[in-house]
Every structure is written in C-alpha cells, then in structure tokens.
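> Build me a model from this:
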Amino acid sequence: MYSDAGVKHVSLKALGPGMTNVMIVGTIIAKQNPRMVKKAGGPSEDRGVFSFTLRDSPYDFINVSCWGGENFLNGLANKFHIGEVVDIINPKVTLRQAGEQDTRFRPSVTSPFQLTMSENQSRITHHEGDDVPEYLSLLKLPTKPASDFFTLADIHTNGASMHSETVDLLTVVRSVGPVRSISAKDGRRLITREVVVFDQTSNGLTIQLWCIDIVNRADHWRPRETVLFLADMRVEWNMYKRSIMASDGNRTVVTENPDTPQAVALLRYARTAPIQATAILDHLANSLPDPSSIRQVMTVQQLLDRAMDRSQDDAQFTALIYCLINNLNLDGCSRVIVSRCSGCQLPLEDENSCCVNLECPIGSGARTPMVDTSFDLRVTLVDHTGSLENCRLIGSAAERVLNCSLDEFMAMSLDAKTQLKWQLLLQRCAARVMVLRPSSDNPRPLVSLLACSLAEPSQLTSCIPIY
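Predicted coordinates for the structure are as follows:
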C-alpha cells in the first residue's frame, strides 16, 4: 500500500524519469470517461483506465492515467472533475514515447513525461490551501497558441475535405441545447448535448458534446457571453442533418472565457452581433457601400436556382433583376417602421418599450436603454420567370429607394404616402438585391432590396435574360 511518508511536492517542470515519493498539485483541464478492457477470465479480471490532463503553470501540463477495477475508476471519475485542483500522490513518472499510439487519443501536452497511477500504489485528493485561486486561474489559458485557430467560415468552406480531422476553434456560445441520453451500439447509455457557436465569420456551427464533464459545464454557458477556445475538435459531416458539425473527443480541451486579446475582441463583437438570419441579412444590406456596383443580371428563377445550389461556397451573393414591384404597402395596415433595441436589435413594440432580452447588455440593465427606429418594409419582385415574395427593404436602403428620410415619411399625409407608393408600384424597375442562402435556421433564401430605380425600355430589351 502507498504511504505519504517522505512525499515531496514537485512541479511538473521539475519532474524527472523514475522519481518516486512525489506529489504534484494541479488543475484538471481535461478528462476522458473511464474505459474498461474486458478479459476472458471474467468480471473479476476486468481492468480499465481513467485519464485526465493536469496543469500546474501557464506552460506545463501533463496527461495522467489511473489503472484499476471498474468500481475504483468510476468512483474517481464521479469524484474528480474538470476545473478542480487536486493532489497527485506517489504516481509513476515515465517518459512519453515518440509516436506512441496512446498520444493520438489524449490531449497534446507540453511535458515530456506522463504520470501513471494504480489502485494500490497512488492516491488523488482534492487540494486545500491558499494557492487554490492561483491554480484555478490556469483554466483561462488555452493549451494551444491563442492566435492560431480556424474560423467557422474555414470549417463551412473546407469541411468536406477536413472530415475526421481535428481543429482548434475560437468561438462564442449562441445557444445551448438540452442534455440527451442515447443508446450506443454496444448497449451503453451515453449522455450528449448540442451547442451552437458562432464567430465573426459565421453565424453558427453545431458542436456535439460527449464528455460528461463538458456536458455538465455547458449548463453555465451563456449565449453571447461565454467564449470557448476548443482545442482538437473533430470535424464531421452529419448525414442526418446534411451539414458540417464538430464534436469533442479524447484529445479535446475546452477553455472557457480564455484570457487572450482574441477572445476579448470576439466577446465585444458577440454582444451586439447579428446572429439570426434576418439580422445578418439586414447587417450586410446596410453595410454594402455602393449598390450601383452590382451588375450581374439574373432572372428571378436564376436567382432562386443559385440560392438553392449546395455546391456554391458563398453564404450570400448579389444580383441585378429587371422586374415589377407589385407589392409596396406604404399607406395600409402593414408595418412600415420598426423600433429595435440598439444592443441586440430585438424588435420592440414601440420606441417607449424596454428590451426584454436578458442576454443583451441593455435588456439585463447593464447599459442605458437606447432604441433604433428605421424603415422595415416587405415588397414583392416579379418578372417573367417567377416572383420573390417578402423581400426585405430596411433602413438606409429603404430611404434610398423611397427617396425620403424616415422623419420626412413620418411627417407625410396619407395621400402623400399613397403618391409615393405609386411612383414605384407596378413600374418596370432595375432592382439590386442581396441574397442570403438557406441555413439550418432558415430553410428558404432571404432577399433584401438594396436599391431600385425605374428602368428604361432600352435597358429591358438589352439586359433581361431569356430563361
């Protein structure tokens, strides 16, 4: 049996091969579920391993393997979790072998050694002492270079060629799904949950969590507020959802709210970023500097065909359509103007309403309430091949198309609004639009009208494509 007599506390940096009677203090930063090895001799011969990764400084982390019977290993796995500070007493210290197969299934570490614990020779306990906060601060440091990661746009663009590869990602939580229990092929019950994350390049990627500790820690993740550095996530094509996903594995290390400049910048972006499909389209439409540069002519049907073409990599595209506007309700009961929270762009009932989105800094009371008011119209564009219904005409684009400001429109009489409507309604127009392709959030393409002007007959005859 082990004995604590003569045990000496050493750091990971001071480890040497064959050292005995040592104690290492560190924070558990990753963990794998226990894995049993069945033997022909029967249950009494069953033996398995429980592995985790320990860190005791910004630069030093090591993999630990605990060997023993099923009850012993399950007891350890249920007692010690990611984010806890522990004492490892009297482990066996050995050199990691270059190219060792086991390293392909465990997190990348900086230590040249590995620690092995056995049921009768070693011990692990929760650490007690004034230095616990110092060890817990290590949870904010990624285990990979903070500036070296894939963007979600990289994953969506190249995901098919990256199938089963592992990547590093810096993301922020968009939504956290419920915990689910499913049956594995071997009869085991597995716990899983899906989390959707986003970054500055994409509004969403679904990640599937399998590590029970990470599944449970996700209970405390908050949309737009929790940044995740995901080291060694596996990229996979999900046949059921027909989309690229990522999932954690035995090599994955999840760093919550990392203390890096890149994470700070992402968090700043995430708090007000458009993440719903309609909000993204509106953001793109308002940020396009010069709609007159759109010159690729399409019919309505050509636009729809391209929008639904899964072989295209671009998430959005623009087009010039020669068409009729046959729906432009400026003087009826349809909504023409919308008030939004300036923090999260959530629509409000009116300009005097408060934001009820508790995930928004304004809605949570962390910032002074402010309201943005703008045009919010829906129009229908029609040509000889079909129609585009519910095209969005919002903000500054609506002011350009209507040739009046929001204040000027609000001051108009009903007759003046009717006259304004008929300047465009049922007229042949050159409409410049932006199209957002379908996604898991929105099964149909979204279209925003960016600019519109009356078209000369000569333009119509020379530019309308024959479809």
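> from here on, contacts and neighbour counts on C-alpha atoms
OK.
> Helix or strand: which one has the residue nearest the centre of the chain?
By CA atoms, centre = their mean, the mean C-alpha position of the chain lies nearest to Val197, the distance being 1.4 Å. Assigned by DSSP states H and E, Val197 belongs to strand 189-199.
> Tell me how far the nearest residue to the residue nearest to the centre of the chain once chain neighbours are set aside lies from Leu152.
Of all residues not flanking Val197 in the chain, Val173 sits nearest, at 4.5 Å (CA to CA, 6 or more residues apart in numbering). Distance, Val173 to Leu152, by CA to CA, to the nearest Å: 13 Å.
> if I look at the two, which residues touch both of them?
Phe198 (CA atoms under 8 Å, 6 or more residues apart in numbering).
> residues contacting Cys323?
Leu381, Val382, Asp383, Arg428, Cys429, Ala430, Ala431.
> What is the distance between the strand holding Val197 and the centre of its chain?
11 Å (CA atoms, centre = their mean, to the nearest Å).
> contacting residues around whichever helix or strand comes after that strand?
Sequence-wise, the next helix or strand downstream of strand 189-199 (DSSP H and E) is strand 202-209. Residues from elsewhere that reach strand 202-209, judged by CA under 8 Å, 6+ apart: 152-153, 174, 192-198, 215, 244-248, 274-277, 280.
> if you set the cut-off to 6 Å instead, what comes out?
The contact list for strand 202-209 (CA atoms under 6 Å, 6 or more residues apart in numbering) reads 152-153, 192-198, 215, 245-248, 275.
> Hey, what's the angle from it to strand 189-199? Just curious.
Angle of strand 202-209 versus strand 189-199, following axes from the mean of the first three to the mean of the last three CA atoms, to 10 degrees, is 160 degrees.
> Strand 202-209: how far from the chain's middle?
How far strand 202-209 lies from its chain's middle: 4 Å, per CA atoms, centre = their mean.
> from the chain's centre, how far out does the next helix or strand after that strand sit?
Later in the chain than strand 202-209, the nearest helix or strand by DSSP H and E is helix 212-217. Counting by CA atoms, centre = their mean, helix 212-217 is centred 17 Å from the centre of its parent chain.
> Contacts made by helix 212-217 with the rest, please.
Here helix 212-217 makes contact (CA under 6 Å, 6+ apart) with Leu209.
> again with stretch 52-70
26-32, 47-51, 109-111, 114-119.
> Let's see this one next, to set against the first:
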Amino acid sequence: MANSFSAQNFIALSDLRPNLARPSIIGMVIGKTDVKGFPDRKNIGSERYTFSFTIRDSPTYFINVTSWGKEDYIKSLSRSFRVGECVIIENPLVQTKEIEKEEKFNPTTPSSYKLLLSENHSVVRICSSYQVDMKLLSLLHLPIRDSRDYYSLGDIVANGQNLDGRIINVLAIVRSIGDPKYFTTSDRRKGQRCEVKLYDETEPSFAMLCWDNESILLAQSWIPRETVIFAADIRINFDKFRNCMTATVISKTIITANPDTPEANILSNFARENAEATALDDEIEAQLKESINLQTIVDVYTVEQLKALALKNEGKTYPFYGILYAYISTLNIDNETVKIARNRCSGCGYFVSEASNTCTSPFCNKDSSGHKSVFLSFDLMIDLTDHTGTLHSCSLTGTVAEETLGFTVNIFLNVSECSKFEKQLFSMFFQRGSRNLSS
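Below you'll find the predicted structure:
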C-alpha cells in the first residue's frame, strides 16, 4: 500500500462480519449501476434514491455495496467515482445477504455479506491513482469468473435460440462503439442506448447493447479493434427484428477490459494481426451508409412533388433530400427470376459485374494484384405509394434493406424450401395489405 494509507488499518473483505466496530475497507470499483428513485412508503409523495456498486480487494473476494438516501446525496455520491477507480469506505453497515433475492439483479459475489451506506454515518473517499497499490490496480484486469468459462461468439450463433434469455460469460474484441442514443419513453422517463459491435476468431460482428448510463460511459473508454473484454453474467437474447442473437449488459454484468489471461492474450494477438483488415471493413461499411446527417433533413414531400422536382432537376448531378410519408406497395422477393442480391466490391462498395466478378471502377483502391474481394448485398426494387401517386423502381439496398426486412442477405438466401414458402406468403400478404391501403 502507498505510504499515505500505510498507517490505516483496513479490514479485508474476506474478514468482514456483522457488528464490526466502524470498519474501514479499501477496494477497486469493478461494477456500478445507475441512480434510481422509488416512492418513499414512510413519506407519501416523496422519493428515496439508491444505486449500487461492486468493489474488490483480492483475486478471490468482491462484495456489493448499496446506498440509499435523499436525491442530492445519492446523485452526488454516484457522480464522485466511476468503474475502475479505488475507493475507501468508512463505517458501512455489514449485513448478511439473502442470496436468492440479492443476486437476482446484482452481481453474484463470493461474500456472504453486503454493505449498506448511510448518509449520516458512512463516508466514501476516492483514492488518486498514484496512491493505489499495484496489487489493487491489477485486479481491474482479472475477470471475476474462470478465464476459461466463456462462450465464443461463434458458439452463441451456433446455439442460436437455445441460449435465448440465458446469462453467460463472453470473451471478445471490441470492433466499434456506437454513439449513445437518448430517448423519452411513453411515461416520460428518460432513457439511453448504445450499441457496441464485438468480434473474435469465430464471428466477424456481434451486437452488444448497453441501456444504462454507467455501462455506456465504460464503453466509451474502450478502443475499437484493440480492447478485449470479458463480460461476466451478460444476457443473451434472440433479436426477432434482426433475426440474430445479441448480448445485453444488465445489472448483474461485470465487464473486465483487457483481461490478463492466456485466452485474452491470444485474442489480443488476433486483434493486432487483423487490425488492418477489420478497419478496412468498418470503413467500407461506413461508406455504404448514408453520409448525410439524417437529423438535418426536414423537408417533407409527396410523391407528386418528388416527381416534379426530379423532372425539374433532370440532367443535374447533385442530389436533394427529403421526407416521404408512404408505404411499400410492391416488394417482389419471391420471384425466382428476379435478382434480389448482387456482389459489391470490398474496396469501394460498388456493385460488380456478374460476368467478371471483379471491380472495374477506376476509383477503387485495389490491392497489388488488381483485385478486391466481393460480398453479397441486397439490391431490391420497390414501389412507394402515397395519396398523390406511386414512385416506381425505387432502390432498397445494403444494410438499410436488411434492417427493413429484418434479416441479413445471407440468411435470406440460405433458408430452406419451407422458409422460401414463408417468404412467398410474406410477400403476398405484404402486397395485399398495400392494395387494401390504397383502396
């Protein structure tokens, strides 16, 4: 321990017992939840606030800490430290935990106890990093589960819906970190969401969702294509819209960044060796997405107005953007004679010739052999209809098409004959519904 702490007698988490006289403990914060408010049963009309965090002082011991109190106190305490920092807790209340009740929503800990903080009796102090013993700091890179106890992303995909709703451990590399999205629910509660893409040797892209502010803040500190994470007790779900498996960070989840384990070191080496390739894939994916900021588009058009503008701008190369309220009146995905998927060049993103299956664009950044690999992408033609008319042969391609249909192009093309029949029914009823709307 650093000199500033050497004179203080800290109780090890493994030695905690109820009725200890003014215990003082030190540990690294390895997990933390958002502040929440609840109606105060003793004072009708008012609220009590709470948040929890998990601290660790040895490879084998960590414990959950909960604080209750007034809004100002709880929010101020929560803002004072983050995951990855060291704290000293003085005079907490040590209570025996009810395992089934406590660990339903909180991290599973080896301790038989939990700590409660009181505004009037407990004190939490933050330690600066230079004051902290290296043995404590090293705990931030030690998973709370056996380093071999995890699913690869390929295992999760292979097991599919058999893992739906299961809580498991995952070891993976961070591929990309999305911007936080903020929203307001129907009952006026504020919410947030952030999607992190993961990958490993077995799967190129896998979505992990963060719904609380603390996990989103933690995710923002990771470095894409470099940071390896061990997510203990993360929930796996089948996303019906995407038709794939996803992971969700929950209140039980403890995430260890860059674990110091043999398994994580192997994955880290894989990330370094493939950094250039994954960076190029991410760049191509970004290029294929609409580059304009969608939030800046405010002009609303009808089909009739769009046709008039297209006629007026005929021969001009610059695009214009707007909002159209319409429905898809034609979506032909069941006709075997219609080509619904084509190959794109991995170098520039443009469609390639079927005959040569190579990119002929002079602007493509090809490799030394003059070739680039190709990948499949939806290339659909649809009709859009509103009360003023119909826009024929509109293009619906790439990831936008996948999000609209709810499945990837590879899943669509590899379905069984039975599933093809379901696609035909989907197309038939989709267009029948469209005709009913237009009548």
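> In contact with the counterpart of the residue nearest to Val197 of structure 1 in structure 2, which residues?
In structure 2, the residue paired with Val173 of structure 1 is Val174, using TM-score structural alignment. Val174 of structure 2 makes contacts with Leu198, Pro224, Arg225, Thr227, as judged by CA under 6 Å, 6+ apart.
> returning to what we had before: narrow the contacts of Cys323 of structure 1 to those in strands?
Among these, the members found in strands (DSSP state E) are Leu381, Val382, Asp383, Arg428, Cys429, Ala430, Ala431.
> quick check, nearest of these to Lys8 of structure 1?
Using CA to CA, Ala431 is the member of those that lies nearest Lys8 of structure 1, at 76.7 Å.
> hang on, the earlier thing: how much does the strand holding Val197 of structure 1 stray from structure 2?
Comparison of strand 189-199 of structure 1 with structure 2 after fitting gives an average deviation of 1.0 Å (mean CA distance after the TM-score superposition for structure 1).
> residues of that strand that come out buried?
Ile191, Thr192, Arg193, Glu194, Val195, Val196, Val197, Phe198, Asp199 (16 or more other CA atoms under 10 Å).
> Hmm, Arg175 and Val196 of structure 2 touching each other?
No. In this structure, Val196 of structure 2 is not within contact of Arg175 by CA atoms under 6 Å, at 7.5 Å.
> who does whichever helix in structure 2 runs longest touch, helix- and strand-wise?
Across structure 2, the longest stretch assigned as helix under DSSP state H is helix 417-438. Applying 3 or more CA pairs under 6 Å, 6 or more residues apart in numbering; DSSP states H and E, one finds that helix 417-438 of structure 2 contacts strand 327-331.
> count of residues packed around the closest residue in space to Tyr151 of structure 2 that isn't next to it in sequence?
In this structure, Tyr151 of structure 2 finds its nearest non-sequential neighbour in Val170, 5.3 Å apart by CA to CA, 6+ apart. Neighbour count for Val170 of structure 2, taken as other CA atoms under 10 Å: 22.
> what's the average distance of the strand or helix carrying Val170 of structure 2 to structure 1?
Using DSSP H and E, Val170 of structure 2 maps to strand 167-177. Superposed on structure 1, strand 167-177 of structure 2 shows a mean distance to its aligned partners of 0.6 Å (mean CA distance after the TM-score superposition for structure 1).
> now Phe241 of structure 2, what's its secondary structure?
In three-state terms, and counting by DSSP: H, G, I helix; E, B strand; the rest coil, Phe241 of structure 2 is coil.
> quick one: the residue nearest to it when sequence neighbours are not counted from Lys339 of structure 2, how far?
Using CA to CA, 6+ apart and skipping residues adjacent in sequence, the residue nearest Phe241 of structure 2 is Gly406, 4.8 Å away. From Gly406 of structure 2 across to Lys339 of structure 2, the span is 19 Å (CA to CA).
> repeat for Glu403 of structure 2
Distance from Glu403 of structure 2 to Lys339 of structure 2, by CA to CA: 19 Å.
> Strands along the stretch 1-150 of structure 2, start to end?
24-32, 36-39, 47-56, 62-69, 86-90, 93-96, 113-117, 123-127 (DSSP state E, counting those that start in this stretch).
> which of those strands sits most buried?
strand 24-32 (a mean of 24; mean count of other CA atoms under 10 Å).
> Give me the contacts around that strand.
With CA under 6 Å, 6+ apart as the criterion, strand 24-32 of structure 2 contacts 10-11, 52-57, 83-90, 254.
> let's see 7 Å
With contacts defined as CA atoms under 7 Å, 6 or more residues apart in numbering, strand 24-32 of structure 2 is touched by 10-12, 52-57, 83-91, 136, 140, 214, 254.
> Then stretch 434-454 of structure 1?
Counting by CA under 7 Å, 6+ apart, 277, 281, 285, 291, 307-308, 315-319, 391-393, 397, 400-401, 427-433 sit against stretch 434-454 of structure 1.
> just the buried members of those residues?
Buried among the contacts of stretch 434-454 of structure 1 by 16+ other CA under 10 Å: 277, 281, 285, 291, 307, 316, 318-319, 391-393, 397, 401, 428-433.
> Those in strands, which ones?
Gln316, Thr318, Ala319, Cys391, Arg392, Leu393, Arg428, Cys429, Ala430, Ala431, Arg432, Val433.
> Please produce a markdown table containing these, extended by distance to Ala146 of structure 1.
A markdown table is the format used below for those (distance: CA to CA, whole Å):
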| residue | distance to Ala146 of structure 1 |
| --- | --- |
| Gln316 | 30 |
| Thr318 | 35 |
| Ala319 | 39 |
| Cys391 | 41 |
| Arg392 | 39 |
| Leu393 | 40 |
| Arg428 | 54 |
| Cys429 | 50 |
| Ala430 | 47 |
| Ala431 | 44 |
| Arg432 | 41 |
| Val433 | 38 |
